[in-house]
Structure formats: structure tokens, C-alpha cells
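In: Sequence and predicted structure are below.
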Amino acid sequence: MIDILSTIHDWLFKGWESIWRVLFVGVLAYLGLLIFLRISGKRTLSKMNAFDLVVTVALGSTLSTIIVSRQTGVADGLMAMAVLIALQYGVAWLSVRWTWFRHRVKSEPTLLFHQGEYLRMSMRRERVTEDEVLSAIRSSGGARPETVTAVVLETDGSFTVIQSNDSARATSLQNVQRLTADGSRQAC
């Protein structure tokens, strides 16, 4: 019985040294991350596409590892964060300057539903079901698919629903891709 209580105690409390380490290292790592984010700008934590989301999750995971893992020093962890931020900055910088690079690393928005018609090839390619399109329509306040001009799967994985009465927003479909019968992509 005493062994069980001792084991439970060790699971819950490793000692004051461990607590003080987490507090000290956590503050240092957090301040380091704030400085890096301030230097690198708002785009570092944006969720404009899947690549941005992966970098955000990786930064959070790295911060957690620095704080909790005794094997990772603050300097090692901050260097890992700096590398991730620098790579994300580099990819964003190149994407803004060269279209060919942007097309290699970033996806394009995809039209899934247009003027009452489910675009099945696009849905299959993006692995989206009819139920998910209907859910997006409901989430946007739509009662029926007939009241919707388009449903777009954005580059960050979110759905955009363009209501039929939003004729001014219809021009926002200009960079959205649609799959043709032969499987090629064409702009709307």
C-alpha cells in the first residue's frame, strides 16, 4: 500500500526543483517566442494555408518541449523556434515574389458547390462529402442549398459560403479552381 501511495506521489509531484525549472524555463522560452514573433511579424502565426498552420502547431509543440523536457535546453529550443520562423518567413517571402514558387508550396481554393450543383470531382479530390458541404451552408445561416451561389474550400481548410444575394461577392471567385471532366483545373 505504501509503494502505491509513493508511486502516485511521484506521478503527481516530482519535487520543487522540477517546479522551479518549469517556471524559470517557461518564462524564458515564452519571452523568447514573443521576441521572435514580434521580429518576424503577424504572418508567422497566420492560418492562411496548411503550411502556416503546421508552423503554428510546430511552434507550440517546440515551446512545450522546451518547458517540460529536461533534455532540451532553452538555447536549443529557441534555436528550433528561430529555424521554424525563418523557414516560414522564407517561404512566405518567396511566395509573394515568385508565382511559380507560390504554386509549388501553396494550394488554391477549390469550388465544391456552384449554383445548385455539387461538383463531385472537386469534392472527391479534396475528400469532402456532401454532408460537409451542407454543414458549411447551415453554419453560414443558409437554410437550403438553392439559396447559395457557391461553397469554396479555402487554402486553410475552412469553407466559405457565398449566398445568392451576395452578388457583389461573386467576383471573389476569380482565383478559385474548378475541376473539369478530364481532371484538369480551371478558374471560375
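Out: Nice, thanks for sending it over.
In: can we go C-alpha only for contacts and neighbour counts from here?
Out: Fine.
In: Which helix or which strand is home to the spatially most central residue of the chain?
Out: For the chain, Leu53 is the residue whose C-alpha lies nearest the centre (Cα atoms, centre = their mean; 2.5 Å). Under the criterion of DSSP states H and E, Leu53 resides in helix 50-68.
In: take the one below as the second:
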Amino acid sequence: MNPYLDIVIRSVAVYLFMVIALRIFGKKQLSQLNTADVILILLISNSVQNAMVGSNTSLYGGMVAALALFVVNFIFKRIMLKSTFIKDLVQDTPEILIHDGKIAFQTIAKLGISNEELQEAMREHGVEFYKDVKLAMFEIDGSISIISGEKNLRQTHHKRKIHKTLGNINN
């Protein structure tokens, strides 16, 4: 087999494996990377390098692997735009955290969002009390968007931060 075709096949296989692994292990946490996440990404990239290029450590081998990853990512995104089945399989749906001032405790616990984290998002959106939140959503990219009942809506964007000292909501 052509060594460069072998690199393309290996790279596509690693890409698909990573898509599945991120789906299983929670890509939502990638919206804000902490130190452990960065270390994990660096170690994963190092561990799959040989799986993609094999013994070919040449410049061309690396460029072929990178090109294959760019192409498969482009194609995969196009497929997700056209196929709702694939999109639903790979991508989570937004989750309602608060609706008309009522907190969805089961959803918040399932997602591992702390009370402090939710309050931080509310403050960033200019909302002080839960009762003033018309809708709070946990978006597919890991951000929390909040719509208040006020007429003067602020447009801000809160990225979820994962930190070891944050726990689940217990109340």
C-alpha cells in the first residue's frame, strides 16, 4: 500500500476515534480548558501521532496527516449540516437550566453545574435573583446563556469554567 494513503487512513481513523471519545467523555468541558485538560490534550496528541504516521516521521508524512485531518474535519462538518441523525449523534442539545425563575435541579445536577457557577453566569448577564431569569440555557458549546425579563437586555457570553473546587448543587 502507498505509505501516504496509509497515513490518510490512519489519520481518519484517529479523527473518528477522537470524535467518539469526546462525545462519550464530555466535550462540553472543552469550552474552558483547565490545566488538566491542556495536559490531556497534549498527551493525547503525542499518543496518537504514531498511530497516524506510523514509522514515517518525514515532513511530508506529517503534512499528509495534517491535511487528512483538515479534510476529514471539513467533510464531517458538512455531513453534520446536512444530516440531523449524525448531528444528533455527535452533538448534544441545549439544556434548560432555569425557566421563568424555576431551577431545573435535575438537569443542573446531571450536568455538574455548581450553584456558584450558575450565579456567576447570572451576574455576568446582569441578573441578581433566580426569579428574574426568564430562561437560562446550557448551550452546546458549554456556555450558559441567560435571558432576563427586563426590557433592557444585556448581551453577554459566559463560558463555563471547570474547576476542581466547584461541586454540584446540593440544594
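Out: Structure received. Remember, predicted model here, so these are calculated numbers, not experimental data.
In: Against Asp156 of structure 1, how distant is the residue nearest to the centre of structure 1?
Out: 8 Å (Cα to Cα, to the nearest Å).
In: ok so, going back, what's the helix holding Leu53 of structure 1 packed up against?
Out: Helix 50-68 of structure 1 is packed against helix 16-40, helix 74-97, with contacts defined by 3 or more Cα pairs under 8 Å, 6 or more residues apart in numbering; DSSP states H and E.
In: Show where stretch 33-40 of structure 1 falls in structure 2, residue numbers please.
Out: Under the alignment (TM-score structural alignment), stretch 33-40 of structure 1 falls on nothing in structure 2.
In: Report the buried residues of that stretch.
Out: Of all the residues in stretch 33-40 of structure 1, those buried under the rule 16 or more other Cα atoms under 10 Å are 33, 36-37, 40.
In: out of the residues you listed, who's nearest Leu134 of structure 1?
Out: If you rank the buried residues of stretch 33-40 of structure 1 by distance to Leu134 of structure 1 using Cα to Cα, Leu37 comes first, at 37.6 Å.
In: Now which residue in structure 1 aligns to Thr107 of structure 2?
Out: In structure 1, Thr107 of structure 2 lines up with Ser122, judged by TM-score structural alignment.
In: okay, now its match: neighbour count?
Out: Using other Cα atoms under 10 Å, Ser122 of structure 1 has 22 neighbouring residues.
In: Quickly note the distance from it to Pro145 of structure 1.
Out: Per Cα to Cα, Ser122 of structure 1 is found 17 Å from Pro145 of structure 1.
In: Who are the contact partners of the nearest residue to Leu153 of structure 1 once chain neighbours are set aside?
Out: Distance criterion Cα to Cα, 6 or more residues apart in numbering; nearest residue to Leu153 of structure 1, sequence neighbours excluded, is Phe159 at 4.7 Å. By Cα atoms under 8 Å, 6 or more residues apart in numbering, Phe159 of structure 1 lies in contact with 136, 151-153.
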